[in-house]
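>>> Predicted model and sequence follow; I will ask about them next.
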Amino acid sequence: MSSIKGMDSLLRKIDAVGGNSKKALKEGVLQAAKKVQGDAKDLCPADTGELRNSIQARIEDRDGKTVGLIATNVEYAPYVEFGTGQKGEASQSPPKYDGDLSYRQDWAGMRAQPFMYPAAAQNKVHVPEIIAASLRKELRRLGGR
């Protein structure tokens, strides 16, 4: 949360006037996650639409922090995002996949068609703005400034 200037102060103000800062924070994180989800869907290549339609957004509590997650359960998603074979390895793509995705040199493969990483990257500024707006909305609802 340190990426949003004044976050701790805003959370304390909301709680001090009888609001629910945790609820407002969760709503803001979910709104931000849905923004990234929408952009990932827009950027996702679509043959059948299966991959695009599988992109979901949700929030979780991790170690006392609310985290927004955007994910897909389609098993071929990493191959689309990071490419395969020689073309995948040569692609100007997001950071290379650190999981079990080998760029076999005996196979031409397919170029990377990133959609998740660019969606997250293009919202780097918007995510904190959306969360802060949600918190300010809660404070205004309670009669604060």
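On my side now, so go ahead. Numbering: from 1, shown residues only.
>>> rest of the way, CA atoms for contacts and neighbours
OK.
>>> can you give me the strands for the chain?
Here the chain has its strands, by DSSP state E, at 56-62, 65-71.
>>> between those strands, which gets nearest to residue 26?
strand 65-71 (6.5 Å; CA to CA).
>>> Got another one to weigh against that:
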Amino acid sequence: MAKVKGLDKLIKDLAKLGEEGIKTIAGVTEANARDIEVTAKQLAPIDSGKLRQSIKSFEVGKLKWKVLANATGLAPYAAYQEFGTGGLVEVPAELAEMAIKFKGKGIKKVDLRPQPFMYPALVKGRKQYVEDLKSELEVLTKKV
């Protein structure tokens, strides 16, 4: 699972500002999850369009969102597009635990080159998320 360095402290600092801080976190979190979804859709390879259609962002708890490929079941091949197959597999270290779930049994050798779309969207999105939270924290602390 990918983590965002310094995020916990930022969220705690914003939450200390009460209801307005919580609403700010919720808004920034939703906006950034949706931005990651849009970026992933833009980067996803196009064949039938099902992969792009399968990328969705959704709320999973208070202040928590997920962005998934194959969220709709339309693109069970999403992980193979992201990481590649056979001898061409490329997995970022922070996603290794998740990617191993898609490892084949080695029965059939198919070398598909990776076409990352989720990871680049995540990298871009999490950087923007921290910047947005810091910016909002500054605005709110000036009000107080």
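Everything's here; your move. In this text, all values refer to a predicted model and were calculated from it rather than measured experimentally.
>>> thinking again about what came up before, need the strands of the first structure in TSV with mean neighbour count, can you?
Shown next, in TSV, are the strands of the first structure (neighbours: other CA atoms under 10 Å):
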stretch	mean neighbour count
strand 56-62	14
strand 65-71	17
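>>> quick one: which of these is nearest residue 105 of the first structure?
Among these, strand 65-71 comes nearest to residue 105 of the first structure, with 28.7 Å by CA to CA.
>>> Now render the strands of the first structure as CSV, adding distance to residue 50 of the first structure.
CSV is the format used below for the strands of the first structure (distance: least, CA to CA, whole Å):
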stretch, distance to residue 50 of the first structure
strand 56-62, 12
strand 65-71, 13
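>>> show me the contacts for the residue with the largest distance to the centre of the first structure.
In the first structure, the residue that sits farthest from the middle, by CA atoms, centre = their mean, is residue 106; the gap is 34.2 Å. For residue 106 of the first structure, the contact set (CA atoms under 8 Å, 6 or more residues apart in numbering) comprises 85-86.
>>> what do you get for the one 3 residues further on?
In this structure, residue 109 of the first structure makes contact with 83-88, judged by CA under 8 Å, 6+ apart.
>>> try residue 72 of the first structure
So residue 72 of the first structure contacts 51, 54-56 (CA under 8 Å, 6+ apart).
>>> That one maps to what in the second structure?
Residue 72 of the first structure maps onto residue 69 in the second structure, with residues paired by TM-score structural alignment.
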